[in-house]
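Participant: got a predicted structure here, sequence first:
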Amino acid sequence: MAKPPFLGRQSEMSSLNSRWKGKSPEFIVIYGRRRVGKSELIDRFLNKKKGLRLLAREEAKELQLRRFSEEVADYFNDDFLRKTGFSDWDSFFEYLYQKSDERIIIAIDEFPYLVKEDNALPSILQSFWDLKLKYTKIFLILCGSSIRMMESMVMEYSSPLYGRRTGQILLRPLHFIHIYDYIKDIKKSINYFSVYGGIPAYITGLNISQSIEKSITDNIFRKDSYLLRDIEFVLRNELSEPRYYFSILLSISNGNHSQGLITNDTGLSKGIVNKYLSTLIDLDLVTRKVPATVSKRSHRGLYYIKDNLFLFWFRFAYPNVMLIERDLGDAAVKKQVMPYLSDYTGLRFEEIAEDIFLSVNGRDVLPFFFTGWGSWWHKGEEIDGIYYSETENKILFCEYKWQDNVKADVLIRKLKEKSQKVSWNRDNRTEYFCIVARSFNNGTWETSEQTEISGREKEAENIILLDINDIEILCRKALE
């Protein structure tokens, strides 16, 4: 069976390889949500290097030690270890110590499962690291899918392992440019990313030759599809009170973005909502946004579901679960999803455009290098995207439209009016204006020559228009 493609992760792989070439002992923590690609990253890193990945399971300590004994014995071809095995974690780490006089990678995957069975394990590892392992050439990796447990077990001040790690990688979902690099079609990439997000296991498991309607029908709106139940599975495995988190995520998906609206909608107390929102942010499932140019501590913060599949599932799949269970998923997609999918994708297109701009920032293809960004709103007025440079006093105002035949002159006029309500350096700034759309009305502008980013820019007014082809060029530039 062919291995799945390895998407993105050049930065993480470069970091690991750089550390591998050094002579110092390494204690690396790799963590992130399920199916984000942690094990695949480790396996690719291990390729043609000395070492092995040991996968923990939710089983008794004795079974864990027995299985680790077998795998380690097989790797080192150690008949004696096969017969005797590790009696406890002390003997396991002592064995690793004896094998670490030369560079070797030992990756323990799903480390939290081991700690759940033996909460003394972090203290045992601490002792071996301090007294023995840190004087060897070992390259130790602890990996886990429970973000909260990995942080509390390894990185928090109260943990016995605090201060021992030499590096950490919080593996996040892929950026849009990596999904485009895999799919190769810009419109299809936007549609697929809007529904499935940047989790590699989701994207690489799809038949990307399908239309987005067929893909949704086959992969989400079928009662035997694992994606239909995966959201609930993630919440149950990561959170102690999944029903409360479920209620909060459902409320946000229904358009309740302020803390007050979420509290009123769910019936939960303000304190509970505050606490659970904080946890969802830590898990990278929810993001808190404040208007661009405003302090992050602003009380004007709004909450949004960050993961696209979570948002799509709560918006479309959850309300139609009964139909899906009755094998009516095909009809539900046609009647309950497709009429609204363009509007839904339009909301995700705002995030995609921002992600692309961030990916090419500093590559001399945008008017300036920006240091701050975000959407903006105030007293009923909204601007999709603002990018600004504190050092150059330059600011770019953007509107994103997942539409064809957009009349840019109308949007630019409105954008200029709204921009004057943004107080940031209003009396001393250079302004730029940008419209991003699938396509523009042919009569919108008398365009000048192509700019470096292949957009059409009206130089005197610092106006940039980017259609779908220009966006694709930006993606290619980001991947260079």
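Facilitator: Happy to help now that I have it.
Participant: for the rest of this, base every contact and every neighbour count on C-alpha atoms.
Facilitator: Will do.
Participant: strands along the stretch 301-450 of the chain, start to end?
Facilitator: Using DSSP state E, counting those that start in this stretch, the strands assigned to the stretch 301-450 of the chain run over residues 302-305, 372-378, 381-389, 394-401, 430-437.
Participant: show me the helices in the stretch 151-300 of the chain, by range?
Facilitator: Along the stretch 151-300 of the chain, counting by DSSP state H, counting those that start in this stretch, helices occupy 176-183, 186-196, 200-204, 212-219, 226-238, 242-253, 259-266, 270-282.
Participant: format these as TSV; extra columns: distance to R19.
Facilitator: Output for these, formatted as TSV (distance: least, CA to CA, whole Å):
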stretch	distance to R19
helix 176-183	24
helix 186-196	33
helix 200-204	25
helix 212-219	39
helix 226-238	31
helix 242-253	38
helix 259-266	43
helix 270-282	27
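Participant: so for V321, which of those sits nearest?
Facilitator: Nearest to V321, of all these, is helix 226-238, at 8.6 Å by CA to CA.
Participant: how close does I473 get to I105?
Facilitator: 40 Å (CA to CA, to the nearest Å).
Participant: between those two, point out the one with more neighbours.
Facilitator: Neighbours per residue, other CA atoms under 10 Å: of I473 and I105, the larger number sits with I105, 22 against 15.
Participant: wait, a helix at that one?
Facilitator: No - going by DSSP: H, G, I helix; E, B strand; the rest coil, the assignment for I105 is strand, not a helix.
Participant: the structure to be compared is supplied as follows:
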Amino acid sequence: MASWEFYGRMGTLETLDRIVHSPNWFFCRIQGRRRIGKTTLLRELSKGEPSLLARMVYMQIPDSDERDVAAGFRRALEDCESEIANALAPQVTDFASMAGVIGHLCRRGLIVVLDEFQYFTQARLYAFNSFLQEQVDRLRDTQGGGLFVLGSLQSEMSALLDDKGAPLFGRLTATIDLQHWDFEDLIEVYRAHDIREPHHWLTLWGFFEGVPKFYRDAYDQGLFQVGARFQEALLERMFLREGSPLAEEADTSFLREVKGRLLSVLNFLSEHPGSSHGQLVGTLLRDEDEASLKVTVKRLVENYHMVDKRHPVFSESKSRNSRYYITDNFLQAWLSVVKPARDASRMRPLSKAIDLTLPRLHGHEGYAFEKLIRQLHVECSRKGVGDFSLTSIELGYWNRPRDEQNAIEIDIVALDEDTRRIRFGSCKRSASKHIQSSLSEFERHIERFMSTKEGRRVKGWTLTKALFSPIFSDEEARALTAAGYQCLDLPAYVRMLTSPRSA
């Protein structure tokens, strides 16, 4: 079995290398969702340079109080390889002395890493920000050393570092926003661990998207060596059997602070992805008024970043034709698939609970596949590969007709305004679902779209129709191509993303 390595992030590593080797002092924020690899990135950076590791003082901020945070930093200093840090440890007794020692370390050329920095938004810890501000202001325009602050909650990190009233506002010298692995990075993982089945790629992506730690956990559980019954093995090994690494992940990472109406909206969206505002109101409005529900949804979209508000192509951001989806694949899978399976397993044999859950998993993968195809369009366009460059990030179309017979629902509507091309796409989790009745329905929806105001905007453009599935057999691809459709599956995107590129 191949060993687990560091995958992707080469550009980010180069950026970090420039930051830490700059002659000037730095104050850098690294943020991204939990398990995205913030700490791993710094560990990888220092792996090949022992002198850099020796200059680092790392501390994970506890969700505690001033005394405990100071004690934790004191222990970090004692455990550090640097004798300078060791000697300063006894001085740390409170926030003022902790900030003072951070300033001293930076002036001596050391690098301080404060992980889970978002906890300093809490009232009992907030005073530290003012003490740190004093040191940061003294360190600006000095030489050597630096400070990394790592955080997983974007809204709270922004409150500490971007709000004009915050003590540390305007002090950052660099920001790195870690996103999910691209699909190209995942291809590297698939190839390294001999994961060849495109349906397995979809299952993994549907749960873990591009979160490195989840793939590492899957590797540790031997999931990559599983052939048959891959989905069942994933549910059992990763979530349901005793000691599973992700058994409590959503409750501890996502839902710890989400209760009441917020959780109710998330549960509804997990069961009904793509719900409109009207559907939310019609189902969830009870004792609250509509304005209160709007505030709840807005918090999930703008503060917690747990819900995406999507718009059809050509619509404005304030359009009432928007739809709502849970942003994170893992949270969507947890609420719609894993939690029901876990609940069922309390009273049934595990194998029976998993079998009962598989239809839910298949439904989840259908929505996940559509999302993956949208993201692949964006990734290929951004990297200049493939056959379609995007000029709009919105990649679908739907309407709200009074008469259901005039409904339009098209999975992919991709626009290239520069070359006046439009691509309509239909996504199916299984290629066998692209049958004549489905294709006829697809054609009717395209025809209806072209008769709308939006459709008239692209009159005269080159129109192509694409069908998407995890994999097409040669026979399926020949038949559908002969019928006038372009067939694109995940292996096709692998070829696009791994083919040699012109400079």
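Facilitator: Arrived safely, thanks for sending. Predicted model, so just to flag it, every value in this text is computed and none were measured.
Participant: before we move on, back to that, need the helices of the stretch 151-300 of structure 1 in TSV with mean neighbour count and distance to Y344 of structure 1, can you?
Facilitator: Output for the helices of the stretch 151-300 of structure 1, formatted as TSV (neighbours: other CA atoms under 10 Å; distance: least, CA to CA, whole Å):
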stretch	mean neighbour count	distance to Y344 of structure 1
helix 176-183	21	17
helix 186-196	21	8
helix 200-204	18	19
helix 212-219	18	13
helix 226-238	15	19
helix 242-253	19	11
helix 259-266	17	21
helix 270-282	15	22
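Participant: nearest to G385 of structure 1, out of those?
Facilitator: Between those, helix 176-183 lies closest to G385 of structure 1; by CA to CA that is 17.0 Å.
Participant: for the closest one, give me the average deviation versus structure 2.
Facilitator: Compared with structure 2 after the fit, helix 176-183 of structure 1 shows a mean deviation of 3.0 Å (mean CA distance after the TM-score superposition for structure 1).
Participant: helices or strands up against that helix?
Facilitator: Judged by 3 or more CA pairs under 8 Å, 6 or more residues apart in numbering; DSSP states H and E, helix 176-183 of structure 1 is in contact with helix 186-196, helix 338-360, helix 468-479.
Participant: got those helices as CSV, with distance to Q64 of structure 1 columns?
Facilitator: Formatted as CSV, those follow (distance: least, CA to CA, whole Å):
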stretch, distance to Q64 of structure 1
helix 186-196, 34
helix 338-360, 42
helix 468-479, 42
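Participant: just name the most buried of those.
Facilitator: helix 186-196 (a mean of 21; mean count of other CA atoms under 10 Å).
Participant: I would like the residues contacting that helix, please.
Facilitator: 176, 179-180, 183, 202-203, 211-212, 308-309, 312, 345, 348-349, 352, 468, 472 (CA atoms under 8 Å, 6 or more residues apart in numbering).
Participant: quick one: contacts for L161 of structure 2?
Facilitator: P167, L168, F169, G170, R171, L172.
Participant: buried residues in stretch 435-448 of structure 1?
Facilitator: I435, V436, A437, R438, S439, F440 (16 or more other CA atoms under 10 Å).
Participant: aligned to the fifth one, what sits in structure 2?
Facilitator: Taking TM-score structural alignment as the alignment basis, one finds that S439 of structure 1 is matched in structure 2 by F472.
Participant: neighbours around the nearest residue to its match once chain neighbours are set aside, how many?
Facilitator: Distance criterion CA to CA, 6 or more residues apart in numbering; nearest residue to F472 of structure 2, sequence neighbours excluded, is A431 at 5.9 Å. A count of neighbours around A431 of structure 2, defined by other CA under 10 Å, yields 19.
Participant: how close does A431 of structure 2 get to S473 of structure 2?
Facilitator: 8 Å.
Participant: now do K352 of structure 2
Facilitator: 32 Å.
Participant: can you get me a residue count around whatever residue of structure 1 lines up with Q133 of structure 2?
Facilitator: By TM-score structural alignment, Q133 of structure 2 lines up with Q126 in structure 1. Counted with other CA under 10 Å, the neighbours of Q126 of structure 1 add up to 19.
Participant: Q126 of structure 1 sits in which helix or strand?
Facilitator: Per DSSP states H and E: Q126 of structure 1 is located in helix 121-131.
Participant: same check on R33 of structure 2?
Facilitator: Here R33 of structure 2 is assigned to no helix or strand, by DSSP H and E.
Participant: look up the closest residue to it, ignoring the ones flanking it.
Facilitator: Distance criterion CA to CA, 6+ apart; nearest residue to R33 of structure 2, sequence neighbours excluded, is S152 at 4.7 Å.
Participant: so that neighbour sits against Q118, correct?
Facilitator: Yes - counting by CA atoms under 8 Å, S152 of structure 2 touches Q118, with 7.3 Å between them.
Participant: more neighbours, these two?
Facilitator: Legend: neighbour count by other CA under 10 Å for S152 of structure 2 and Q118, higher for Q118 (25 against 21).
Participant: what residues does the helix holding Q126 of structure 1 touch?
Facilitator: W89, D90, F93, E94, L114, V115, M153, V154, S159, P160, L161, R164.
Participant: could you list the buried residues of it?
Facilitator: L121, P122, L125, Q126, S127, F128, W129.
Participant: same thing with stretch 88-95 of structure 1?
Facilitator: W89, F92, F93.
Participant: trace the last one over to structure 2, please.
Facilitator: The reference is to F93 of structure 1. In structure 2, F93 of structure 1 lands on A99 (TM-score structural alignment).
Participant: so who does the residue nearest the centre of structure 1 touch?
Facilitator: With distances taken as CA atoms, centre = their mean, the residue of structure 1 nearest its centroid is P173 (2.7 Å). Going by CA under 8 Å, 6+ apart, P173 of structure 1 touches V36, G197, G198, I199, P200.
Participant: before we move on, what about K306 of structure 1?
Facilitator: Neighbouring residues of K306 of structure 1 by CA under 8 Å, 6+ apart: D284, L285, V286, T287.
Participant: which of those has the largest number of neighbours?
Facilitator: V286 (21 neighbours).
Participant: what's near enough to touch that residue?
Facilitator: V286 of structure 1 sits next to L277, L280, Y303, Y304, I305, K306, D307 when contact means CA under 8 Å, 6+ apart.
Participant: show me what contacts the counterpart of the fourth one in structure 2?
Facilitator: Residue correspondence to structure 2 (TM-score structural alignment): Y304 of structure 1 is matched to Y325. Applying CA under 8 Å, 6+ apart, we find Y325 of structure 2 in contact with L269, S270, P273, G274, S275, V307, D308, K309, R310.
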